[in-house]
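Visitor: pasting a predicted model and its sequence here:
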Amino acid sequence: MLHFHKEGAVSIILASLVSVAIIFAADYFLKDHYWIMKGVQVLALILLIIILQFFRNPNRSINALGHTIVAPVDGKVVVIEEVMENEYFKDKRLQVSIFMSPINVHVTRYPMSGKVNFSKYHPGKFLVAWHPKASEENERTTIVIQNEVYGEVLYRQIAGALAKRIVNYAKEGEVVVQGDDAGFIKFGSRVDLFLPLGTKLNVKLNDKVKGNQSILVGEIV
């Protein structure tokens, strides 16, 4: 059964109403121009389908609690490199960045179980998501989770040129479960993870990953 994310409720309702209105309006005003009428109606349906697929929220489970770090989102691995993380750790970390196109599922899921030690929203720019400065200059949220296996791991939701709203459910002090709904980023964006140096990855550049299915670090035991 197809599920939709709660953050899409308003957009889905509006898109449905607009699409229905366009279909009936085309039927009334363009009935003497059959192919034009059908073209307009098809475009209205395509608009609705795009909105529906963007807010889809597939059920995904993985039996790997505590022993792995999974991809927090669907997308493509566009960065793997050692960088200075200047906001929280203030030292070098291994950065793994996943770029989401508008056709990807945009649900953010917790990459591992543990306690939320840090959660902060930053207003900012809307550079394209793959821009090198997007991680530090774009609108973003920074979340740090700690558990006994991996210590502290930071992930950052980053708005892109099209993404104008980031939703973050993580609250400092709460205990979260790997794979649970952690938020949503609307219309194209990126998520960065900052891992301890020396972390052995199961992915490489340009790999496509799925949230709560692709194991970035560790193995199922």
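Guide: Perfect, I can see it now.

Visitor: from here on, just use CA atoms for contacts and neighbour counts.
Guide: Noted.

Visitor: number of nearby residues for the residue lying closest to V203 once chain neighbours are set aside?
Guide: Spatially, and ignoring its direct neighbours in sequence, V203 is nearest to L216 (6.0 Å; CA to CA, 6 or more residues apart in numbering). Residues lying near L216 (other CA atoms under 10 Å) number 21.

Visitor: and the comparison structure, right after this:
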Amino acid sequence: MMYPHPLIAKEGWPYLAVLGVLTLVVHSLGGFTWSWPLWILFFFVLQFFRDPQRIAPLGRDLVLSPADGRIVVVEVTQDPYAKREALKISVFMNVFNVHSNRSAVNGLVKEIQYFPGKFVNADLDKASLENERNAMVIDANGQTVTLVQVAGLIARRILCYVHVGDRLKAGERYGFIRFGSRVDIYLPLTAVPMVSVGDRVYATNTALARLPGLD
């Protein structure tokens, strides 16, 4: 499941190819006067699908951010997927963030649950339980970590490339959400948060919490 990080995510190649050809055709026939809206759209899509390589901070007990974005929730609540009380940290991604999702920890994928649902603004708390989402429960050296991809207002496709029984490395790419979304992270209550609501975070680069016992 390792990903070569080609700077532009593979999920965006078909969109860029079609839009690029259309833009060039319109530009050649009508010039910039007619093609400028397509050029703007092309560069917007190009920046949306960027997928830079990331380097994890040092520390074996660190829980890494699975997504770029802004912290919108840090609270103790119920993890509805692993059926336990947990520390929940939520990262909201707008359309200008990188939307490639990466594993927060080393571990074994124990369960994957997909739920169809609504497409309300992913910045809202109710999106966690009402929107389309894909939950992945990981056994991280005997500790349970749940990562939930949540579709947003204009997101219409959640992609998850791992399966039950796969082993993930912290920072390894495992999925993608197209056009605006969030990721919820549920951690054991022994985890100590390292971020606060409003903080900007970056997938793999930013540690969300310390969790004693991680390997």
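Guide: Good, I have the coordinates. All figures in this text were calculated on a predicted structure; none of them were measured in a lab.

Visitor: show me what contacts the aligned partner of the residue nearest to V203 of structure 1 in structure 2?
Guide: Superposed on structure 2 with TM-score structural alignment, L216 of structure 1 falls opposite L208. By CA atoms under 8 Å, 6 or more residues apart in numbering, the residues touching L208 of structure 2 are L62, V63, L64, S65, I89, P193, M194, V195.

Visitor: can you rerun that using 7 Å?
Guide: Residues in contact with L208 of structure 2, defined by CA atoms under 7 Å, 6 or more residues apart in numbering, are V63, L64, S65, P193, M194, V195.

Visitor: what do you get for G75 of structure 1?
Guide: I98, F99, M100, S101, N104, K208, V209, K210.

Visitor: recalculate using a threshold of 10 Å.
Guide: Residues near G75 of structure 1 by CA atoms under 10 Å, 6 or more residues apart in numbering: 97-106, 189-191, 206-211.

Visitor: how much space separates the residue most central in space within structure 2 from I158 of structure 2?
Guide: Central residue of structure 2 (CA atoms, centre = their mean): N101, 3.5 Å from the mean position. Using CA to CA, to the nearest Å, N101 of structure 2 is found at 10 Å from I158 of structure 2.

Visitor: same thing with T204 of structure 2?
Guide: Distance from T204 of structure 2 to I158 of structure 2, by CA to CA: 19 Å.

Visitor: between these two, tell me which one has more neighbours.
Guide: Taking neighbours as other CA under 10 Å, T204 of structure 2 and I158 compare with T204 leading, 27 against 19.

Visitor: map I69 of structure 1 across to structure 2 for me.
Guide: Here I69 of structure 1 is matched to V63 in structure 2, going by TM-score structural alignment.

Visitor: tell me the secondary structure for its match?
Guide: Here V63 of structure 2 is recorded as strand under DSSP: H, G, I helix; E, B strand; the rest coil.

Visitor: mind listing what it touches?
Guide: The neighbours of V63 of structure 2, taking CA under 10 Å, 6+ apart as the test, are 103-106, 145, 170-171, 185, 187, 191-194, 204, 206-212, 214.

Visitor: how much space separates it from Y174 of structure 2?
Guide: 16 Å.

Visitor: check P188 of structure 2 too.
Guide: 22 Å.

Visitor: re the thing from before, which helix or strand contains the match of L216 of structure 1?
Guide: Using DSSP states H and E, L208 of structure 2 maps to strand 207-210.

Visitor: with I98 of structure 1 instead?
Guide: Assessed by DSSP H and E, I98 of structure 1 sits inside strand 91-100.

Visitor: residues in structure 2 aligned with that strand?
Guide: Counting by TM-score structural alignment, strand 91-100 of structure 1 pairs with residues 84-93 of structure 2.

Visitor: quick one: the matching stretch to structure 1 mean distance?
Guide: For stretch 84-93 of structure 2, the mean deviation from structure 1 after alignment is 0.9 Å (mean CA distance after the TM-score superposition for structure 1).
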